[in-house]
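1. Prediction below, plus the sequence it came from.
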Amino acid sequence: MQTHGYAAHSADTPLAPFSFDRREPGPTDVAIDILFCGVCHSDLHTARGEWGGTLYPCVPGHEIVGRVTAVGSDVSLFSVGQTVGVGCMVDSCGHCPSCQDGEEQYCTGEGGFIGTYNGHDKHLGGHTFGGYSAHIVVDQGFVLRVDHDEKDLAAVAPLLCAGITTYSPLRHWKVGPGQQVGVVGLGGLGHMGVKIAAAMGAEVTVFTTSPDKREAALALGAKDVVVSRDAEAMAAQAGRFDFILNTVAASHNLDPFLNALKRDGTMVLVGVPEEAHPSPSVGGLIFRRRALAGSLIGGIAETQEMLDFCRDHGITADIETIPMQAIDKAYDRMVRSDVKYRFVIDMQSLRDEVAA
């Protein structure tokens, strides 16, 4: 079936209207009309070829909220009219140890998990097209229930990437009441990390290079704010934190943050810089048995758990909605960090364009 979207046709041209085919729903497939799609920094990096390996034309988008329009004959988990979500994955091998453990994001089958866009399309050939489009068809095993109020659906979309990217490490490292948790950076990922860690009962401190973000951090649920460019303020944090979630996607010195960990504390990186971080001091790890780790989104079961947690705690992303036609302006603003904290595309704008 033909659908419409916006695609990058090269690394240096604006996204433009693009028509392409989606598969007809198979026995285990769910067909979804997309209502909202969040705009992730990964979309920008991929569309503009900054990470390499982009397959053009590229239709980005992996923070999808929509409505079910049809289901395959063997679908038991979803029904027509239901509100659902689709995140960063639309398939995996299903057989490797990670998939068997419900950690599909670490799939070790051939090629790893299949991304919602820029992945191998095993049904139609070529590559997958993402959520900057009117419609998508996904196997029921990679579709999520969305039970938030209708009025919050646009703000739910970023949970499908920013939400699970921060929830998964907080959950895996058992963050909870009484713990001191640091969040480095207050952007699309960082603001979700603050909200979720606070809802888990932790006392949250935000590390930021911008002193003017203090009030915003406190409003999100942080108890303290430290300006990371202030060497004296950073030195005063030594040995304070049980866990630090580092969301910054730019190369920076990790040592001041590692030194802020208690003995046996862990710092987890979820941002991917264009250039590698300077190597941290080994002594800072060895002499306090500290750990430096990484984390990648989350499995489907954990993503559903995250959505339910956010529903129960009244958590959504702080967003600015935009029409599909404004995507390149949004990308330019993202580069300048000129958004609090996530753009979300209202796909009605795309339908209106097609109907005009």
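-> Okay, I see it.
2. only C-alpha atoms for contact and neighbour calcs from this point on.
-> Noted.
3. what about the helices in the stretch 251-356 of the chain?
-> Counting by DSSP state H, counting those that start in this stretch, the stretch 251-356 of the chain forms helices over residues 255-258, 282-286, 300-312, 327-335, 348-355, given from the N-terminal end onward.
4. Oh, that last question was meant for the chain, not what I typed.
-> 41-47, 97-100, 153-156, 162-172, 188-199, 214-220, 231-235, 255-258, 282-286, 300-312, 327-335, 348-355 (DSSP state H).
5. Quick one: closest of the ones you listed to Val206.
-> With Cα to Cα as the criterion, Val206 lies closest to helix 214-220 of the helices of the chain, at 6.7 Å.
6. how about that closest one: buried residues?
-> The neighbour-count criterion (16 or more other Cα atoms under 10 Å) identifies 214, 217-218, 220 as the buried residues of helix 214-220.
7. Including distance to Ala235, could those go into a markdown table?
-> Shown next, in a markdown table, are those (distance: Cα to Cα, whole Å):
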| residue | distance to Ala235 |
| --- | --- |
| Arg214 | 19 |
| Ala217 | 21 |
| Leu218 | 22 |
| Leu220 | 25 |
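8. Structure two is appended below for comparative analysis:
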Amino acid sequence: MTPETLARLTALRHELHQHPEISGEEVQTAARVAGLLQDYQADEVLTGIGGHGVAAIYDSGVEGPTVGIRCELDALPIEELTGAAYASQVLGKGHLCGHDGHMTMVLGVAEALAAERPKRGRVVLIFQPAEETGKGGPAYRADPAFARIAPDYVFSLHNLPGLARGAVELCNGPANCASRGMRVRLAGKTSHAAAPQDGLSPAAAMARLMPALTGLGQGRALDADYALTTLTHAELGEATFGIAPGRGELWVTLRTVSDARMAQLVNDAEALVREVAEDERLEVEITYDDVFEACTNHEDAVNILAHAATEAAAPLHRTDLPQRFSEDFGQFGKGAKAAMFWLGAGEDHPQLHNPDYDFPDDVIPVGTGIFLSAVRSLVG
């Protein structure tokens, strides 16, 4: 990548960074991306996929595989505190996971494809909405338009603080944990605080459930039996001194390496909640949000990325351990050979979702180069 190209892509990344849109609201980001893809001479640009998703098709007209490169459009509902000159201009929202950088690298692929078309098959650039909530991947893949672009191979990346800047981490098999947010609502009956015995408080049930639920999954080794339950929120009654509480709510994040282990953990957690609620004579409602299936890398796709990382002269670390956090990229591995690699943001870089996180611009050539090498290996 020439210094001029890097400067241009960096300026684009800063522009995207200044205008973050959270999951489900990516209207202007999608419009900006679609316009750039038109400028980069895509044969076809599709919009409105699975919400505000975008796809660009570069078709050689010659029989061959369809290669997908996927990135994310959405930002986070977190106030940015980087102090950067190009910091978010939207109060309470920021690109604090690096999706602005991911988009920029895929747009760098588009710029290269405009100059040199695939020799066979097709390249499809996938810009997915709502990754942060886990809703975007399933919605994108379920959209009727996806049948027109369904890839045979699909690649993605995520930047990774804690890994040396510009280095690559890659694993076979499980790549990201399954996770889901479990919301438990307990209902009893309020009473005057002077007569709590005439009501039915969820306090005792919550006191039992908080340690019991977290006890179902202690984390430990990232093997097939890995399970982690994290209490993230608890609320009891109203903020007043005059009312004995009649309602309670617990939010717990469930996390496992596999979908099968997740099903077991869900069954165990629900059985526990219902048993305690029955003991305490409470009504109970259990719902789920932010549901992510496990993400699994295909061996063939991993080998292509490993070769691409070598071509890009990126230090490569192979591992058998998945990341603990979740990704809805696993949706694209249904029907395709899919793999995600991790691109180092720096060993001392602020963590993802921190208010002082910012994507490191100097890794743009590495990610773009790896994607382009993978594309070349499959479609010339």
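-> Structure's in. What do you need? A quick note: this is a predicted structure, and the numbers were derived from the prediction, not measured.
9. Superposed, how do the two chains score by TM?
-> TM-score of the superposed chains, computed with TM-score structural alignment, normalised by the length of the first structure, equals 0.28; 178 aligned residues with a Cα RMSD of 7.0 Å.
10. returning to what we had before: save the helices of the stretch 251-356 of the first structure as JSON lines, and put in distance to Asp43 of the first structure and mean neighbour count too.
-> Listed next are those as JSON lines, based on distance: least, Cα to Cα, whole Å; neighbours: other Cα atoms under 10 Å:
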{"stretch": "helix 255-258", "distance to Asp43 of the first structure": "28", "mean neighbour count": "20"}
{"stretch": "helix 282-286", "distance to Asp43 of the first structure": "34", "mean neighbour count": "14"}
{"stretch": "helix 300-312", "distance to Asp43 of the first structure": "20", "mean neighbour count": "19"}
{"stretch": "helix 327-335", "distance to Asp43 of the first structure": "9", "mean neighbour count": "16"}
{"stretch": "helix 348-355", "distance to Asp43 of the first structure": "18", "mean neighbour count": "14"}
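11. want to try JSON lines for those, with distance to Phe241 of the first structure as columns?
-> Converted to JSON lines, the helices of the stretch 251-356 of the first structure look like this (distance: least, Cα to Cα, whole Å):
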{"stretch": "helix 255-258", "distance to Phe241 of the first structure": "9"}
{"stretch": "helix 282-286", "distance to Phe241 of the first structure": "14"}
{"stretch": "helix 300-312", "distance to Phe241 of the first structure": "24"}
{"stretch": "helix 327-335", "distance to Phe241 of the first structure": "30"}
{"stretch": "helix 348-355", "distance to Phe241 of the first structure": "45"}
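12. Of all those helices, which one is nearest Leu170 of the first structure?
-> Counting by Cα to Cα, Leu170 of the first structure lies closest to helix 300-312 out of these; the figure is 10.8 Å.
13. Mind giving me the packing neighbours of the helix or strand harbouring Ala205 of the second structure?
-> Counting by DSSP states H and E, the element that carries Ala205 of the second structure is helix 203-215. When contacts are defined as 3 or more Cα pairs under 8 Å, 6 or more residues apart in numbering; DSSP states H and E, helix 203-215 of the second structure packs onto strand 227-236, strand 247-256, helix 259-279.
14. With respect to burial, which of those scores highest?
-> When you average the neighbours per residue for each of those (mean count of other Cα atoms under 10 Å), strand 247-256 leads with a mean of 23.
15. To Pro17 of the first structure, which of the helices of the first structure lies closest?
-> Using Cα to Cα, the helices of the first structure put helix 348-355 closest to Pro17 of the first structure, at 9.0 Å.
16. What helices and strands are in contact with that closest one?
-> On the basis of 3+ Cα pairs under 8 Å, 6+ apart, helix 348-355 of the first structure makes packing contacts with strand 2-7, strand 319-323.
17. Mind listing what's buried along the longest one?
-> By neighbour count with 16+ other Cα under 10 Å, strand 2-7 of the first structure contains the buried residues 4-7.
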